[in-house]
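Asker: Test case, fold it:
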Amino acid sequence: MLFQLPDTATLYQALTARDPRYEGQVYVCVTSTGIFCRLTCPARKPKPENCVFAESISACITDGYRPCKRCRPLDPQDHDPDVTRLLEALERAPERRWSERDVAAMGLDPSTIRRRFKRLYGLTFLDMARQRRLRAGFTALGQGDRVIEAQVEAGFESASAFRAAFARLLGRPPASFKLEGQLLADWIPTPLGDMIAVSSHTELHLLEFVGRKALRAELCRLDAAVGGDLGIGTTPVGETLRAELTAYFSGASARFRTPLARHGTPFQREVWAALREIPAGESRSYAQIARAIGRPSATRAVARANGANQIALLIPCHRVIGADGALTGYGGGLWRKQRLLEIERHYAAAEPPAQARPSVNSTRSQRLP
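Answerer: Okay, the predicted model is just below:
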């Protein structure tokens, strides 16, 4: 990781406060017990003199520490048996109109589940279930079905309810999407949530996680740019993207060769080009990006350009973090940002030594005085 760990006093304060900003970025090794934990671990906090902070799980294991059985640092962040149970139920019945009564019937407290899902995914379980049904309706529209048929496929009780939910999510009613167009929108499932891709037959114009607030405005801008000729479907570019996303999330490859459209101002395009130079498994701060493009005083402008990126993953704005190593804002949600960085550590570890890129700071443990 290309950032200097904060001073040990800051890290110890984050540990006692269970600060989630360092989740996936820093771990604490406890010398008195021989275990290592997330900084958000609910266990009783060790004394400062018994703490060693490290940037990676591998560093903790190499130094002989065992993973904590309470915070489970080797598990994905969203390890929660109740959450897992509901996600499995949703997979078995994605067309079901889930309600809080259904959650309670499974012996779970709806308010507790609501908080857990919001904390982990930025949306509730019922919101997630509604998105799954909208996916079915979107796919049906792309296959030429009428709105009423898509509504039935999505399990909505009425066409008006389907249209309203569709418009809330994408900013446009379903009838506004054509079967053909200069640009085609495709709904792509991924392990970290569904994504919307918009492509022409030659370039990718947009790739965003469903539910991102900026998605609706971005779709409207693209539609206006092509004179309302935005439709639903896929293109050869979209098929290439699907294959590359599958390879990325399966751990096979972090290389994306899908051709990208050149949107944005010249400055934004300069920043986005710099983002694409960050190897998977590494990260940069906004200040480092500003220096890399020869504009060291433009840190805030770099941050704005980073936030304006509408092609997630392929233009890896998730690889930009705070100067102190903390996770910073991400339109797809901080939980996704953390998971993406965790996924990409696999690629960094798998890189052959001869091809390894130099880093500013090697991974080191820091011991409190």
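Asker: Could you use CA atoms for every contact and neighbour count after this?
Answerer: Noted.
Asker: What are the boundaries of the strands in the chain?
Answerer: Using DSSP state E, the strands of the chain run over 27-30, 35-38, 51-54, 66-67, 183-188, 195-199, 204-209, 230-232, 284-285, 320-321, 366-367.
Asker: which residues sit against the last one?
Answerer: With contacts defined as C-alpha atoms under 8 Å, 6 or more residues apart in numbering, strand 366-367 is touched by 8, 49, 51-54.
Asker: ok now that strand, how far from the chain's centre?
Answerer: A distance of 30 Å separates the centroid of the chain from that of strand 366-367, by C-alpha atoms, centre = their mean, to the nearest Å.
Asker: Could you export the contacts of strand 366-367 as a markdown table, including distance to residue 129?
Answerer: Conversion of the contacts of strand 366-367 to a markdown table gives the following (distance: C-alpha to C-alpha, whole Å):
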| residue | distance to residue 129 |
| --- | --- |
| 8 | 42 |
| 49 | 47 |
| 51 | 42 |
| 52 | 42 |
| 53 | 39 |
| 54 | 38 |
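Asker: Please identify the most buried of the strands of the chain.
Answerer: Among the strands of the chain, judged by mean count of other C-alpha atoms under 10 Å, the one packed with the most neighbours on average is strand 27-30 (a mean of 28).
Asker: Residue 233 and residue 336: what is the separation?
Answerer: As judged by C-alpha to C-alpha, to the nearest Å, residue 233 and residue 336 stand 26 Å apart.
Asker: this one next, for a side-by-side:
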Amino acid sequence: MAISETKAREFYEALLHKNKQYDGTFFAGIKTTGIFCHASCPARKPKFENCEFFLTAEEALLAGFRPCKRCMPLTYPNSIPEEVETLVAAVEAHPEKRWKEADFHELGIHSATARRKFKEIYGMTFVQYARSRRMGIAFKEILAGEKVIDQQVSLGYESASAFNDAFTKIMGNPPKKTEVKPLYANIIATPVGRMFSLTDEEALYLLEFMDRRGLEREIEQLRKKHNARILVGKTETNAKLEQELEEYFAQERTDFTIPLHLDGTPFQKQVWQSLLEIPSGETRSYQEIALTLGNKNLVRAVGNANGLNKIAIVIPCHRVIQTNGELGGYGGGIRRKKYLLQLEGHKME
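Answerer: Coordinates of the predicted model:
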């Protein structure tokens, strides 16, 4: 979630004075070292402009920061169990690694134990931790920005690493084909957290919250389907997207004009088109959408298609609720769904 200037100043004062009362309240990412710390960290304090503050460890990991070895911010509020310490060290040794059952056995740790203990201490599972650290590698490069790769040059390379595909290290190269498609990655700050976008000069391919669990899979699917190289750089599409999102959150816009590239089956595209037709300030149930598609028995299929939407907010899957009026699920989390609906003027009971 976005942190105000006032709150950031408060957190910085706590960091300067090593205020233990703030340990676990926030995490401070230090841009010059790439680590994140507790408020009480004994290390030399950075300048304010070199700090970035987070409310959760997961947000710090997704921003590309690694845990400080001096203050060990992931030990709050309990001392760290030996199994967890071993796993954290293993992730740092190979942060790009995707963990399998055999990897846990090799360390002499049961995967269920890892899942339970991480959840107890950090509020996230080990898989979430490893994924956040892994994705943070690519996100850090994107957050650095300014590194624009010329499209004509990139098309001439066979190896994605030769022209800086931001996700090659953690996903490998997409299948080699004759035609290489550059997609440009950007990270957009919003009042409800950072969002990740993929665009080219013609359309928006993906817009998701950075902490969405399925984001890594969605990126990989796009890379494989389009033989895409995901590069760091701005496009006119993304510039327009940033502007329209800013207007949306300022309640100055209710509809988006961004051209969309939709990857899905004909049925999924029908569902997404139905979502686009829900006016701002209103909601529809899965059943109502099924009926508009001509078959009341399509409720589950509608729900599945809704969950596979890769373009959050712009295609407003947050406007779909359960028949009984309850909010139901949302890939970005229920808190965000409620915020978006309230922003659009939907009255919450």
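Asker: so what number do they get for TM-score?
Answerer: TM-score for the superposed pair, counting by TM-score structural alignment, normalised by the length of the second structure: 0.56. Supporting figures: 230 aligned residues with a C-alpha RMSD of 3.9 Å.
Asker: if we can go back for a sec, and residue 233 and residue 336 of the first structure? which has more neighbours close in?
Answerer: Per other C-alpha atoms under 10 Å, whichever of residue 233 of the first structure and residue 336 has more neighbours is residue 233, with 25 against 20.
Asker: was I right about the more buried one contacting residue 186?
Answerer: Yes - Residue 233 of the first structure lies in contact with residue 186 (C-alpha atoms under 8 Å); the separation is 5.5 Å.
Asker: which residues does residue 125 of the first structure contact?
Answerer: Contacts of residue 125 of the first structure by C-alpha under 8 Å, 6+ apart are 86, 113-114, 117.
Asker: State which helix of the second structure is the longest.
Answerer: helix 126-144 (DSSP state H).
Asker: which secondary structure elements does that helix contact?
Answerer: Under the contact criterion of 3 or more C-alpha pairs under 8 Å, 6 or more residues apart in numbering; DSSP states H and E, helix 126-144 of the second structure touches helix 57-62, helix 111-122, strand 181-188.
Asker: quick one: the last one to the first structure mean distance?
Answerer: So the one you mean is strand 181-188 of the second structure. Overlaying the first structure shows strand 181-188 of the second structure at a mean distance of 1.9 Å from the equivalent residues (mean C-alpha distance after the TM-score superposition for the first structure).
Asker: who touches that strand?
Answerer: Defining contact as C-alpha under 8 Å, 6+ apart, one finds that strand 181-188 of the second structure is touched by 139, 142-143, 151, 154-155, 194-200, 226-235, 238, 242.
Asker: now swap in the shortest one and tell me
Answerer: Residues from elsewhere that reach helix 57-62 of the second structure, judged by C-alpha under 8 Å, 6+ apart: 27-29, 36, 53-54, 66, 74, 122, 124, 129, 132-133, 135-136, 139, 210-211.
Asker: which among those residues end up buried?
Answerer: Burial by neighbour count, 16 or more other C-alpha atoms under 10 Å: within the contacts of helix 57-62 of the second structure this picks out 27-29, 36, 53-54, 66, 74, 122, 124, 129, 132-133, 135-136, 139, 210-211.
Asker: before we move on, back to that, can you check which of the strands of the first structure gets nearest to residue 310 of the first structure?
Answerer: For the strands of the first structure, the distance to residue 310 of the first structure is smallest for strand 204-209, at 5.5 Å, taking C-alpha to C-alpha.
Asker: Can you tell me what residue 138 of the first structure aligns to in the second structure?
Answerer: In the second structure, the residue paired with residue 138 of the first structure is residue 142, using TM-score structural alignment.
Asker: if I pick that match, what's in contact with it?
Answerer: With C-alpha under 8 Å, 6+ apart as the criterion, the residues that contact residue 142 of the second structure are 166, 185-187, 232.
Asker: just those residues now: which is nearest residue 261 of the second structure?
Answerer: Within those, the smallest distance to residue 261 of the second structure is 14.9 Å, found for residue 185 (C-alpha to C-alpha).
Asker: could you dump the strands of the first structure to JSON lines with distance to residue 261 of the first structure?
Answerer: Formatted as JSON lines, the strands of the first structure follow (distance: least, C-alpha to C-alpha, whole Å):
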{"stretch": "strand 27-30", "distance to residue 261 of the first structure": "39"}
{"stretch": "strand 35-38", "distance to residue 261 of the first structure": "40"}
{"stretch": "strand 51-54", "distance to residue 261 of the first structure": "40"}
{"stretch": "strand 66-67", "distance to residue 261 of the first structure": "44"}
{"stretch": "strand 183-188", "distance to residue 261 of the first structure": "12"}
{"stretch": "strand 195-199", "distance to residue 261 of the first structure": "9"}
{"stretch": "strand 204-209", "distance to residue 261 of the first structure": "5"}
{"stretch": "strand 230-232", "distance to residue 261 of the first structure": "15"}
{"stretch": "strand 284-285", "distance to residue 261 of the first structure": "24"}
{"stretch": "strand 320-321", "distance to residue 261 of the first structure": "22"}
{"stretch": "strand 366-367", "distance to residue 261 of the first structure": "44"}
